[in-house]
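Novice: Predicted coordinates and the sequence they were generated for:
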Amino acid sequence: MESDVIVLGAGIIGVSAAIHLARRGRQVVLIDRRPPGEETSFGNAGLIQREGVVPYGFPQQFGLLMRYALNKRVDASFHWRALPSQAAFLARYWWHSNAGRHQKISAAYAPLIAHSISEHADLIAAAGAGNLIARNGWQEVFRSQAVMDAEFAEAERLQKRHGVSHRQLSAQDLARGEPFMSGPFVGGLHWSDPWSVRDPHALTMAYIGYFEKLGGRFVTGDAASLSADGSGWRVQTADGPVSARDAVIALGPWSDMVTRRLGYRFPLGVKRGYHMHYRPENGATLNNWTLDKETGYLLAPMNRGIRLTTGAEFTGRDAPKTPVQLDRAEAVARRIFPLGERLDPEPWMGARPCTPDMMPIIGKAPRHAGLWFGFGHAHHGLTLGPVTGRLLAEAMTGEAVLMDISAYAPERFRP
């Protein structure tokens, strides 16, 4: 089988890249070891975070770091045995999160986030997936006045600098908006611009349907078999070998399994996360995606039920599941919302691919012709899938690129 482009990875990043390449007349084969959207893209919070212009940094305050070291929190957990192998990545992550460096990173990151809604809107309309989308933002709720005041001030700063809209919520506003939610909340913050996805996997599958209408093809295959083939690339699939002039690596947390074999040493880490769905009790309704800010979990009204998502777990990508954060979060969440029975047979777990400078790797491979990278999107894979796909397709086809992507170039890590 011959094609113009091989895209490795059928999560939201790879699918979006495949669509944009197919739109430009390229014959595209999308390859993954599993059906589309069943890895990291399956288990996110379902937020297209237009407000997320500041990437999640590593805590800098000594007191907060000491509290994290107790390893009893909901928003972050770690495996002691994994720390030696994680130390180099975490040290670089901490270094980049220094206030001055983090501010510069945020300035480079914000233009990418600015296109998140518009680029999703394009694909949602083309894929006929509007029924999966809620367009009423999402909210954070606060347990203390000090945290609320600090978050209000930050929201004002983001609105002035980046045009991110928000609304301050009193405790009475929360009670009116979420009558089935209770708790010691002093108020909240409603981010107005983001969109929410009621079923992230269904959205990926809608995009796959659109990709196939454009003439694209998905096949099951082994990304690790990628090899140079004359002036192009070859991958082994269930349908036989596939050859193409260009290849895109969009394998999320597994990207380094391929890039390392080609001589690249990207400092790619992972933050694992869990989710579970619940049936609400006694006809209770959750009206909006809600983050319990100071505890560190999120409740989302998904099509399957109320989805509870956890923060970050730091351990090896392939380590066995240890959903202690989910159990901790569930115990707290049951005190503020009437969650009923669990609907999933076991907790879902996924791994977010992260770089120490909190920005994705997007662009041409420095030492190989026809090889392109699109991975490392951390918490914002769903948010940045379509814009990343467009940027890659424009760069690969020689078009004028929507925005400058030099800040995300692979060369910044001297791979």
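Specialist: In hand now; what should we look at? Numbering: from 1, shown residues only.

Novice: drop to CA atoms for contacts and neighbour counts, all remaining ones
Specialist: OK.

Novice: List the buried residues in the host helix or strand of Ala244.
Specialist: Using DSSP states H and E, Ala244 falls within strand 240-249. In terms of neighbour count (16 or more other CA atoms under 10 Å), strand 240-249 has its buried residues at 242-249.

Novice: Which strands and helices lie in contact with it?
Specialist: With contacts defined as 3 or more CA pairs under 8 Å, 6 or more residues apart in numbering; DSSP states H and E, strand 240-249 has these neighbours: strand 2-8, strand 232-237, strand 371-375.

Novice: Just want the angle from the longest one to strand 371-375.
Specialist: Relative orientation of strand 2-8 and strand 371-375, computed by axes from the mean of the first three to the mean of the last three CA atoms, to 10 degrees: 30 degrees.

Novice: packing partners for strand 2-8?
Specialist: Under the contact criterion of 3+ CA pairs under 8 Å, 6+ apart, strand 2-8 touches helix 12-23, strand 28-32, strand 240-249.

Novice: right, so of those, which gets closest to Ser77?
Specialist: Checking those against Ser77 by CA to CA gives helix 12-23 as the closest, at 26.1 Å.

Novice: Report the distance from stretch 123-135 to the chain centre.
Specialist: 18 Å (CA atoms, centre = their mean, to the nearest Å).

Novice: what's next to it, contact-wise?
Specialist: Residues outside stretch 123-135 that contact it (CA atoms under 8 Å, 6 or more residues apart in numbering) are 193-199, 202-203, 206-207, 209-210, 386.

Novice: Inside helices: which ones of the residues you listed?
Specialist: For the contacts of stretch 123-135, the ones inside helices are 202-203, 206-207, 209-210, 386, with DSSP state H as the criterion.

Novice: how about CSV for those residues, with neighbour count and distance to Glu38 added?
Specialist: As requested, the ones in helices among the contacts of stretch 123-135 are exported to CSV (neighbours: other CA atoms under 10 Å; distance: CA to CA, whole Å):
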residue, neighbour count, distance to Glu38
Ala202, 15, 10
Leu203, 27, 12
Ala206, 19, 14
Tyr207, 24, 14
Gly209, 16, 15
Tyr210, 20, 18
Pro386, 29, 18
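
Novice: try this one side by side with the last:
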Amino acid sequence: MAELKTDVLVLGAGMVGVGAALHLQQRGRDVILVDKHELAGEETSFGNAGLIECGSVFPYMFPRALKDILRHATNRAPQVRYQFSDLPSFLPWLVRYYLASAPDRALRGALAVMPLIRRSLIEHEALIAEAGVPELLRRSGWIKMFRHDATLANAVREFQRARQYGVQGDILDHKAIIEREPHLAGEFAGAIHFTEPGFVLDPGGLAKAYAALFQRKGGRFVVGDAKTLEQDAGGRWQVATSDGKVSAREAVVALGPWSDLVFGRLGYSIPLNVKRGYHLHLKPRGNAVLNHPVLDSDLGYALAPMNRGIRLATGVEFARRDAPPTPIQLERALPRAHALFPLGEAVDAKPWKGARPCLPDMLPVIGRAPRHAGLWFDFGHHHHGLTLGPVTGRLLAEMMTGETPFADPNPFAVERFG
């Protein structure tokens, strides 16, 4: 079988990899997209709340207040869970996460990623129009609800701070919440309606639509094993696929939580960890309608109106990436969600489990691999893979093709980890 040749191999067909492939293709590069699945968007990109978070300026950082740290440490916070037996494996990473969450460092990170966040919906809208799937996007924003006066007050302070950076939204009292979502039940101190973000009704379907666009424009999508990536004597990158060996002048590692399977073999020590999460789709009962994604913030779960049903999504589980599922957060959230909104029977046979790829500073790694010519990184998008996939694809493609990057790429360089 003859060897397939191309300009660039993009490893990983989630939202990040497909975004990079499309932007490289737009700049005249011949690209082959490689994934272990026959379809795009089958892993992390499949399961999320569907938000294109163009209004989320500040990353999800480690709590600083002692009482919050103690609640998380003792597994009393519904937003986060871990198993004590796994603690030794991720405690060093948590320490780095805590240190990177110091207010001054967190602000620097927020300012660095802000140009990407603010452009994220623009990039999606352009691709959605080109892919011909406008029905997958809503521009209604999302609602973050609070059951307690104290948590609402803290959130309002954070929101007022974010407004200084252009974030838009409305502060709602209980009556205003019910006006926007008449089928919700329960007592809430108030909420914040973030009005700017887009909402995707089928995140995995959107990744597939982008991959189909890539193929219509001449791109090739092959099933392959990214772990076989190697550089030959001539400096070309090769990977084994179902179509035989594929080689290219350059390769992009966009494997999300599995990126370590490639960069680790190549000698890079990058503190990539995962935050696992779960979701389950349920039917609405009767004529009940959910108009926006809603986060029951104090109880640590979200409901989002997807094409498949109402998606119940959990917070964070710290666990080994490939450990068996432990959907305790989802089980605890189910009765709370039923009390909030008229939910019927489950659509899915079992809960979905995924892993968010995270670096301690909650910034992705984007850019050149410093010790290998022609190797590039694009991973670690934490909670914002859906949001940032196309815009970081643009930034990477500009760097790879010699254009002036639209944003400063230096804060995302792998060298920041030594």
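Specialist: That came through fine. These numbers were taken from a predicted model, which means no experiment stands behind them.

Novice: re the thing from before, okay, and the strand holding Ala244 of structure 1 goes to which residues in structure 2?
Specialist: Matched against structure 2 by TM-score structural alignment, strand 240-249 of structure 1 falls on residues 244-253.

Novice: Which residue ranges of the stretch 251-400 of structure 2 form helices?
Specialist: Using DSSP state H, counting those that start in this stretch, the helices of the stretch 251-400 of structure 2 run over 260-263, 328-340, 385-401.

Novice: residues in structure 1 matched by the second one, start to end?
Specialist: To tie it back to what came earlier, the one meant is helix 328-340 of structure 2. Under TM-score structural alignment, the match for helix 328-340 of structure 2 is residues 324-336.

Novice: what comes up buried for that stretch?
Specialist: For stretch 324-336 of structure 1, a neighbour-count test (16+ other CA under 10 Å) marks 324-326, 328-330, 332-333 as buried.

Novice: thinking again about what came up before, would TSV of the contacts of stretch 123-135 of structure 1 with distance to Glu346 of structure 1 be doable?
Specialist: Listed next are the contacts of stretch 123-135 of structure 1 as TSV, based on distance: CA to CA, whole Å:
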residue	distance to Glu346 of structure 1
Asp193	33
Pro194	30
Trp195	28
Ser196	24
Val197	22
Arg198	20
Asp199	18
Ala202	20
Leu203	23
Ala206	26
Tyr207	27
Gly209	29
Tyr210	31
Pro386	30
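
Novice: Looking at the ones in helices among the contacts of stretch 123-135 of structure 1, spot the one nearest Arg265 of structure 1.
Specialist: Checking these against Arg265 of structure 1 with CA to CA, the nearest one is Pro386 at 26.2 Å.

Novice: Would you confirm that that closest one contacts Ala121?
Specialist: No: the pair Pro386 of structure 1 and Ala121 does not pass the contact test of CA atoms under 8 Å, sitting 9.2 Å apart.

Novice: What's the separation between His201 of structure 1 and Arg342 of structure 1?
Specialist: Per CA to CA, to the nearest Å, His201 of structure 1 is found 19 Å from Arg342 of structure 1.

Novice: Between those two, point out the one with more neighbours.
Specialist: His201 (22 against 16; other CA atoms under 10 Å).

Novice: what's near enough to touch the corresponding residue of structure 2 for that one?
Specialist: In structure 2, His201 of structure 1 lines up with Gly204, judged by TM-score structural alignment. Residues in contact with Gly204 of structure 2 (CA under 8 Å, 6+ apart) are 40-42, 45-47.

Novice: Apply 7 Å and report the result again.
Specialist: Gly204 of structure 2 sits next to 41-42, 45-46 when contact means CA atoms under 7 Å, 6 or more residues apart in numbering.

Novice: For Ala126 of structure 1, what is the corresponding residue in structure 2?
Specialist: Taking TM-score structural alignment, the alignment pairs Ala126 of structure 1 with Glu130 from structure 2.

Novice: residues in contact with Tyr207 of structure 1?
Specialist: Listed by CA under 7 Å, 6+ apart, the contact set of Tyr207 of structure 1 reads Ala127.

Novice: quick one: it from Pro280 of structure 1, how far?
Specialist: In terms of CA to CA, Tyr207 of structure 1 sits 30 Å off from Pro280 of structure 1.
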